[in-house]
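1. Turn this into a structure:
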Amino acid sequence: MGLGKTLQLLAFIAWYLETTGDDAESALVVAPVSLLDNWQVELRRFFADSLAATVLPLYGDVLRARKLRADEMDHETVMSGVKGLLRPGWRGNAKLVLTTYETLRDCEFGFGRERWSIMVCDEAQKIKTPGALMTHAVKAQNARFKIACTGTPVENTLADLWCLFDFLQPGLLGPLGQFCSTYRRPIETHTDEEHAKLDELRRLIAPQLLRRMKSEVAELPPKHEDAECRRLPLSSYQRTLYQQAAHAYHAAQRKKEEAVSSAAGRGNPILGLLHRLRSICADPRESGTEPARSQALAEHRRLSPKLDWLIARLEAIRAHGEKAIVFTEFRDLQVLLKHRVCEHFRIPVEIINGSTKVGAEAGDGSRQARIDAFQRRPGFGVIILSTTAVGFGVNIQAANHVIHFTRAWNPAKEDQATDRAYRIGQTRPVHVYYPTVHAKDFVTFEAKLDRLLAGKRALAQDMLNGSGELDASEWRGLQTPDGDSIATDLLLTPELLTRLQSEAFERLCRLRLVRDGHMASLTPKSGDGGIDVVAFRGATGVLVQCKSSSRQPRLGWEAVRDVVAGAEVYRRQHPNVTFTLVAATNQRFTDGAEEHARQLSVELWQQTDWLSWLAREAITMDDIS
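-> As a prediction, the model looks like this:
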């Protein structure tokens, strides 16, 4: 958040290494890959070469050189499916290892053999999910002193906070089930105990907590939010596209088969509509995907009020010789904006997103090198960044104008993005813009989004109140230009159940466990060990392997096999938890699969079970979107 945490932590690590001397154990820093370049920049800038010489950046080409190839491992290891083994002595003489969360997860055994003096988790919300392999790999490290750095300790629920403290001081907040019943449930459901439990929780974590606000530690220049850009008039072309999108949605809703197909394909048809309305407001195009480069800039500006405003605002910024950051996560829009800005201003414009390379091996094309070049370039400049990929962990104080061309679903992520410029080292007033398309006769998508985010931002001022991502249920009352309300609560029917695709079905399985009182989470899409849903309640847990199909009426025993195989990893990770194994499908299992399940003590959730459960529980597609 621009408070100098990286420098402070490096100073602490350097102090430990210098005062302990040759007996010092190595320190470990784990961070998203986009932050690691910045850690190295701070090292080179503020510390002696002797410290930088003992740093091992274990990612990219350096990591590849230190991993064992398959032909270097014994046959038994290869056949067991173990991957990511590091070479013996991989650390060498390094006193500070910098690596990513993904590397730590994939090479857990190699890291686990080391003893670390200090372990730092930067952007520690990456380990907020209990039961995830990444979370377990972090918690499994043998470290004497642990530090978790995050600007958002509670992104969604108080379970995020529990998971961080389970890393820092295991046992302080008790088992997860006990924590949820003691604190999470009364606080998040606003019972009569809410305030007392909040105060109790704050007192409990206070000794382990250092929270600082910019106003407390730095004299920064003022930050201004522009109000005028929040009322950009909807163009007639946008209104036409908006109306067409709403009519198409209503037509699909009226036709049952189309509604079923749409819901099964996307999880919820309202999400498709929201995405379309979002793109129309951002930049109106007929299909929402075709490029607009062949269109004259003047005509494009006439049709797109946000582009027109952007060009005009950048002209004013150029007049003052200042720089601007433009945030949007949509890659086609990033390319389009770059084209228009380059065309109008005749300046180079960089795009930095998740595809931009990191690390020294990328040379001048690396993320940090591009940012450094932008900062050094004198006078007016524009850089386009992805809110999700580059909204944290980089310093761009050369810019003092931050434009959120499209909005994030979570205000905490927007604030983190703004803090790329509004941080220690900034010497000029920072101007923040949220351009919003507005209509006089109805509430547009962007106007409603602006209100929703403002409400969540106000709640998030309390550290223990996560702002969370917006979900489809919060869009009830969304209007069309005709003034009609858009229904958003499509009920999950038996027919829809049989058409659910994998992600929606996994969320349904998770919801079933949550409704049953478990703390449940989805595992990462890759490296899940054959388990899709992990749930805990006290000393018991549930592991679920999900197999959905819209074509096969009966499925074989693969889900049974996978959940049994994947369970071993979680049993080793949680030796005190008794797990129930579940194989789930939205169809039916074959007789052979049922026999395997009986022999292997695996519970089956199949179509008949789901129909019985849905008869008791009213589930909408919003609930699993």
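2. use CA for all of it now, contacts and neighbours both
-> Noted.
3. the helices in the stretch 201-350 of the chain, which residues?
-> 214-217, 236-254, 256-266, 269-282, 297-303, 305-319, 331-345 (DSSP state H, counting those that start in this stretch).
4. Residue 461: which of those is closest?
-> Nearest of these to residue 461, taken as C-alpha to C-alpha: helix 214-217 at 13.4 Å.
5. which of the residues in the closest one are buried?
-> Residues of helix 214-217 include none that count as buried (16 or more other C-alpha atoms under 10 Å).
6. Tell me which of the helices of the stretch 201-350 of the chain is the most buried.
-> Highest mean neighbour count among those (mean count of other C-alpha atoms under 10 Å): helix 269-282, with a mean of 21.
7. chain center to it, what's the gap?
-> Relative to the centre of its chain, helix 269-282 is centred 20 Å away, using C-alpha atoms, centre = their mean, to the nearest Å.
8. Second chain to compare with the first, below:
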Amino acid sequence: AHAANGMGCVLADDMGLGKTLQAIALLLHLKGTRSPWTAALVVVPSSLMYNWRREMQRFAPTLRVMLYHGADRGAALKKLLEAGGSRGCVTPAGDRPAAKRQRVAAAPVDVVLTSYGTLKAEAKSFVGDQGWSCVIVDEAQTIKNPNAQITRTVKALKAPVRVALSGTPIENKLSELHSIFDYAIPGLLGPLKEFSRQYGKAIEQRQDEAKLHQLRRLTAPFLLRRLKTDKAIIADLPDKVAIDEYAALSAAQAAMYQAVVDNTLDTLAAARDDPDPLKRKESRGLVLSLISALKQICNHPANYKREGAAHAADRVEDSGKMTLLMDLLEPIVAAGDKVLIFSQYARMCQLLQQMLQRSALGVRPLVYEGSMSQKQRDHVVRRFASDPSAQVLILSLKAGGVGLNLTQANHVIHYDLWWNPQVEAQATDRAFRIGQAKNVFVHRLVTRGTFEEKINAMMQRKRELAELTVASGESWLGDLSSDELKDLFALSSDLTQADGP
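-> Reported below is the predicted structural model:
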């Protein structure tokens, strides 16, 4: 209805409810009802482009789709233009003199599919007077920062219909929602400064239900959000069972943990007492650096010390988490089930792969992480889907946490936690989505007696006020007082492996 009236919208359905398919159906509808039809533009993360193309080929084979990505994209576009003529819209900036450029939208196709990176690199090739019939942006949280270049480029695209797809329209703060709406329906939420004054602190800090209700009423006509857990939406989706699995530190981990805490807190105290305001400002960064260091220590000492994966592969017992992981995987592998293992550290992904390959489990894990080419990533996903012996897939949280359909797995293990429920849910929902036939078991690994257990407890006590409530991630930890930080990072030494459970 919004599209028919030349308006935009935000499709914020829970992950796995088919936002891609709904968007493809919209493209088919618009092409069939609008004349003349110029190309539509679909912008997605590079890791999802080939998935989008496959879905279009499957569900909308009548749509002529051009994948505009990769080193040969300029030559491919030129060939299309020469074969089918030009409708007046731009080729890549480097292919021709500025006066003779043609817009990408001139290609004789129905849909141009590109990545955020390509759009950012060739902004002038996409932004012009003629515009597009429709612009769809997937994983729209990519444009959550209103000051980012990619956000400004996306908002400059001209189209009567703008659609934003995101299962997590808010990851950290309400301004992200404002930025997405500013693209889809410019002006609806007013200027950012006024929006933040009226809603920001009231909802984020005071959890003001009246303000939340007011914001919901304002956005509801243009935002569609349905949840997988709502049986009225999908009655046959299996259950999701989340389990906190607790590991103990090894003696080596405990010693390293305590040394890093002591050293960093001393440096932090000095920075906070420094008369130089820049030094005091840097103290917040020290806290966040400490969090990352302690996470890596809890993962495995080799993760923190940057040891080579092959060198550390036989030292499973150095990490309580790694020992716990082996115990968890044994019955999963024996049952013939498949499992996703997430870590936010690429180095830890490599360590996990080497350690599991050398274990007695008899598995050869696949890895999906950011340094891989798109071709390599697609090969990994296809093999995991089709090869029964490919039971374990290790993914970096950033590269594999969004967009992928991995319902072959019915176990998800979060090896290290990112304390933002939205980010964690995105990763979990690679398996817990439409098409899943089994109950999904989510194992969250937490190290006992450490800051991991304490922050996890804080997050469990914090109840989300509503679907628009904001998870603040880890940044709030930088604002804790020195005494609060000492208490948070204090190690309960009696809970290490050396002392027994």
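9. re the thing from before, dump the helices of the stretch 201-350 of structure 1 to TSV, plus distance to residue 392 of structure 1.
-> Shown next, in TSV, are the helices of the stretch 201-350 of structure 1 (distance: least, C-alpha to C-alpha, whole Å):
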stretch	distance to residue 392 of structure 1
helix 214-217	16
helix 236-254	32
helix 256-266	29
helix 269-282	23
helix 297-303	31
helix 305-319	23
helix 331-345	18
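10. Select, out of these, the one closest to residue 27 of structure 1.
-> helix 214-217 (26.6 Å).
11. Check the offset of the closest one from the chain's centre.
-> The answer for helix 214-217 of structure 1 is 27 Å, by C-alpha atoms, centre = their mean.
12. Help me confirm that residue 442 of structure 2 is found in a strand?
-> Yes. Remark: residue 442 of structure 2 belongs to a strand, assigned using DSSP: H, G, I helix; E, B strand; the rest coil.
13. can you give me the helices in the stretch 401-550 of structure 1?
-> Assigned by DSSP H, counting those that start in this stretch, the stretch 401-550 of structure 1 shows helices spanning 411-418, 445-459, 494-499, 502-515.
14. can you tell me which of these comes nearest to residue 121 of structure 1?
-> Between residue 121 of structure 1 and the helices of the stretch 401-550 of structure 1, the shortest gap by C-alpha to C-alpha is with helix 411-418, which sits at 17.2 Å.
15. quick one: the closest one to structure 2 mean distance?
-> Its aligned residues in structure 2 lie a mean 0.6 Å from helix 411-418 of structure 1 after superposition (mean C-alpha distance after the TM-score superposition for structure 1).
16. Pull the residues that contact that helix.
-> When contacts are defined by C-alpha atoms under 8 Å, 6 or more residues apart in numbering, helix 411-418 of structure 1 is touched by residues 1, 151-152, 155, 327, 387-388, 390-392, 402, 404, 407-408, 432, 453-454, 456-457, 460, 467.
17. buried subset of the residues you listed?
-> Going by neighbour count (16+ other C-alpha under 10 Å), these have 1, 151-152, 155, 327, 387-388, 390-392, 402, 404, 407-408, 432, 453, 456-457, 460, 467 buried.
18. so which of the helices of the stretch 201-350 of structure 1 comes closest to residue 476 of structure 1?
-> Ranking the helices of the stretch 201-350 of structure 1 by their distance to residue 476 of structure 1 (criterion: C-alpha to C-alpha) puts helix 269-282 first, at 10.2 Å.
19. Now distance to residue 137 of structure 1 too, for the helices of the stretch 401-550 of structure 1, in a markdown table please.
-> Output for these, formatted as a markdown table (distance: least, C-alpha to C-alpha, whole Å):
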| stretch | distance to residue 137 of structure 1 |
| --- | --- |
| helix 411-418 | 25 |
| helix 445-459 | 32 |
| helix 494-499 | 35 |
| helix 502-515 | 23 |
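20. No further queries at this time; thank you.
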